[in-house]
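> My questions are about this predicted structure, shown below with the sequence.
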Amino acid sequence: MFNYRQLHYFYSVAKAGGMVRGAEQLHLTPQTLSGQIAQLEEKLGVALFRRTGRRLELTEAGRLALSYADEIFQVGNELEETLRNRHGERPFLFRVGIADVVPKSIAYRLLAPALGLPEPVRMVCREDKFERLLAELAIHRLDMVLADRPLSPGMDVKGYSHLLGECGLTFFAAPGLATKLEGGFPHLLDSAPLLIPGEDSAIRAPLLRWLRGQNIHPRLVGEFDDGALMKSFGQAGAGVFPAPTAIAAEVAAQYGVVSVGRTEAINERFFLITVERKLSHPAALAVSEAAHQGLFPTRETLHKQP
């Protein structure tokens, strides 16, 4: 039978980042802890850690084991909480994956309505690469994935893409750089230093095609997988950068930058990906409704507004 105490020892060491720190947290000696983990490795037939210099690193099998241990102990904590509060109202779990290219402010504004439901909600957010999140969705470890692209036909995942909304792009620059840009938009981008999203971003290719179509040739000075890092470089004056128009006011206020132009010729889209053809999860429905009425209003919604 599987020894869950040994799994907990492994989990504690992996989370603590070392045998000594793990032993201190568990009030055990490093020798005892090391021996227990060695027994677990022997039973499983794989090495969970490898030593690199003085540091312990997880092997590939160790990373897989850690992901399962995370879920096992999370379920255990939920069981304990439920039994202790069985006479109260139990919050329902809402597990959402967020593709790491989705701007944090958009993710927050899309997901926040789920916390306003009449029923208590416990939200678990996991940020990762799009493909890895889809794998988690496929085995029902996530209820939905928030992404900047739909499922492609070539992906071996059974799921459905629900469009939350779309918006154009606004280009920003630090005030000092903005004063040096010459001409009207978009031609002021020609020869200007430009910061762009990394290869994982769905908007990158359309952005570069649009620039070529306008016969605009900026100086690409930086590519960023992390949108917040790109904005920080833009804030420092390293270059002009794009952001979704839906959060233009927020970007300007947070980073102290100014808009140098915007276009609707490039649309950044955001999707809710689920295993359901029709949304039924209360939190997912709240996210979709709020997106269409607030952050990304549809034409029908706009016509209904006074």
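Perfect, thanks for sending it. Residues are numbered from 1 along each chain as shown.

> okay, CA-based contacts and neighbour counts for the rest of this
Fine.

> State the number of residues packed around Ala290.
Residues lying near Ala290 (other Cα atoms under 10 Å) number 20.

> what are the ranges of the strands in the chain?
Assigned by DSSP state E, the strands in the chain fall at 49-52, 55-58, 92-99, 121-128, 144-147, 160-173, 193-197, 219-224, 241-244, 258-274.

> Same list, those strands, but as TSV with distance to Tyr4 and mean neighbour count please.
Listed next are those as TSV, based on distance: least, Cα to Cα, whole Å; neighbours: other Cα atoms under 10 Å:
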stretch	distance to Tyr4	mean neighbour count
strand 49-52	18	13
strand 55-58	19	15
strand 92-99	24	20
strand 121-128	24	15
strand 144-147	29	28
strand 160-173	36	22
strand 193-197	43	22
strand 219-224	41	16
strand 241-244	47	24
strand 258-274	32	20
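
> Against that first model, consider the following:
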Amino acid sequence: MQNAALNYRHLYYFWVVAKEGSITRAAERLDVAIQTISAQLSLLEQSLGKSLLAPQGRRLVLTEAGRLALGYADQIFLLGEQLMDALANTDLERTMRLTVGISDSLPKLISSRLLEAALGLNERVKLVCYEDKFESLLGDLSVHKLDVVLTDRPVPSGTTLRVFSHLLGESEISLFGLPQLAQRYQADFPASLNGAPLLLPTRNNAIRGRIDHWLESHDIRADIVGEFDDNALLNTFGRNGLGLFPAPSALETDVRNQFDAVPVGALSPVKEQFYAISNERKIKHPAVDAILGAIHGKVFQPQKPAEPG
């Protein structure tokens, strides 16, 4: 039976069982009898000539063939969702869906600026954005759950995932703070930072090590009053005046407007880099191409505050 056509209903039942970890939970989710799922899983395995699931205690775990099949099933059913979205928009103006993974360490203002490049296309783009850890996003990208990942680091060398790093640009990092707080430390910068309250990313963030090295190289003993895994939360505490906080110098105008903060000084030569991670595709996504082309535009050129009028 190995040459029989693939039954996609059987494959869908396998996909749900693999996600739920048991036939019982899959049956509850699908509202069908346990015996129905068991029978259709057996028919799928017979047609493929491979065992896809194996019992392990009270759970079912994927065999090697099952892991391979699940990767393809992920792609197949994601395409099904995209098909439904595309058909739902046939009565409206043409819409392109762009599914983006955003690393939780990437500054939100940078994410917004990069996505503006995709939204500038003539064709209407529907954005679907997910924020998660870098490693989780790479896994989703590799099985085509995402079109692109925006992050602050390249893919590690030696990875077995078929994903590719594209450097979009970089920006020098500056310290910002509310005007009254920043004024105390602007004179005699950077020596003035001794004892200054700082809000920094946690040490698993790519930029944190560079900032720590900069402080050490200038023999600065600042008071680190907060460390944050989430960049948006860090900026929120900065806006509330808890301490000085780092942000890309290229976003000075945005930082002023959104957080009422002013620059204290640049941490030269500390720079933060920004990447788009894509997977290998035969057909390029126009919106992803627009993001990758942002490096040729003005996305990371330093902003100048508007002149008072």
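Yes, it's here. Nothing here was measured: the structure is a model prediction, and the numbers come from that model.

> Pipe the strands of the first structure into a markdown table and attach distance to Pro206 of the first structure per row.
As requested, these are exported to a markdown table (distance: least, Cα to Cα, whole Å):
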| stretch | distance to Pro206 of the first structure |
| --- | --- |
| strand 49-52 | 42 |
| strand 55-58 | 38 |
| strand 92-99 | 19 |
| strand 121-128 | 23 |
| strand 144-147 | 17 |
| strand 160-173 | 11 |
| strand 193-197 | 11 |
| strand 219-224 | 15 |
| strand 241-244 | 12 |
| strand 258-274 | 7 |
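
> I'd like to know how far the residue sitting nearest the centre point of the second structure sits from Leu267 of the second structure.
For the second structure, Ile102 is the residue whose C-alpha lies nearest the centre (Cα atoms, centre = their mean; 2.0 Å). Noted for Ile102 of the second structure: a distance of 25 Å to Leu267 of the second structure, by Cα to Cα, to the nearest Å.

> now Thr160 of the second structure
Distance, Thr160 of the second structure to Leu267 of the second structure, by Cα to Cα: 35 Å.

> Nearest residue to the counterpart of Glu170 of the second structure in the first structure in space, ignoring adjacent ones along the chain?
The alignment partner of Glu170 of the second structure in the first structure, by TM-score structural alignment, is Glu166. Of all residues not flanking Glu166 of the first structure in the chain, Arg269 sits nearest, at 4.2 Å (Cα to Cα, 6 or more residues apart in numbering).

> likewise Phe134 of the second structure?
Leaving aside its chain neighbours, Phe134 of the second structure sits nearest to Ser103 (5.3 Å; criterion: Cα to Cα, 6+ apart).

> Next up, the contacts around the aligned residue in the second structure for Arg95 of the first structure.
When the second structure is aligned by TM-score structural alignment, the residue opposite Arg95 of the first structure is Thr99. By Cα atoms under 8 Å, 6 or more residues apart in numbering, the contact list for Thr99 of the second structure reads Leu127, Val128, Cys129, Tyr130, Lys145, Leu146, Asp147, Val148.

> Translate the third one into the numbering of the first structure.
Alignment note: Cys129 of the second structure maps to Cys125 in the first structure; criterion TM-score structural alignment.

> Ile98 is in contact with that match, correct?
Yes - using Cα atoms under 8 Å, Cys125 of the first structure is in contact with Ile98, at 7.0 Å.

> Show the contacting residues for Ile295 of the second structure.
Counting by Cα under 8 Å, 6+ apart, Ile295 of the second structure makes contact with Leu167, Leu168, Gly169.

> switch the cut-off to 6 Å
Applying Cα atoms under 6 Å, 6 or more residues apart in numbering, we find Ile295 of the second structure in contact with Leu168, Gly169.

> How about Leu146 of the second structure?
Residues in contact with Leu146 of the second structure (Cα under 6 Å, 6+ apart) are Thr99, Val100.

> let's go with 8 Å and repeat that
Leu146 of the second structure sits in contact with Thr99, Val100, Gly101, Asp140, where contact means Cα under 8 Å, 6+ apart.

> Tell me the residues of the second structure aligned with stretch 186-194 of the first structure.
Aligned by TM-score structural alignment, stretch 186-194 of the first structure falls on residues 190-198 of the second structure.

> Any idea how far apart the tips of that stretch sit?
Stretch 190-198 of the second structure has an end-to-end distance of 13 Å (Cα to Cα).

> And that stretch, what's buried?
Of all the residues in stretch 190-198 of the second structure, those buried under the rule 16 or more other Cα atoms under 10 Å are Pro190, Ala191, Leu193, Asn194, Ala196, Pro197, Leu198.

> Neighbours of the residue lying closest to Thr82 of the first structure once chain neighbours are set aside, how many?
In this structure, Thr82 of the first structure finds its nearest non-sequential neighbour in Arg90, 6.6 Å apart by Cα to Cα, 6+ apart. Look at Arg90 of the first structure: counted by other Cα under 10 Å, it has 16 neighbours.

> wait, doesn't Arg90 of the first structure sit right on Leu83?
No - contact criterion Cα under 8 Å: Arg90 of the first structure and Leu83 do not qualify, at 9.9 Å.

> Next up, the contacts around the closest residue to His8 of the first structure other than its chain neighbours.
Closest residue to His8 of the first structure apart from its sequence neighbours, by Cα to Cα, 6+ apart: Ala69 at 7.8 Å. Counting by Cα under 8 Å, 6+ apart, Ala69 of the first structure touches Leu7, His8, Tyr11.
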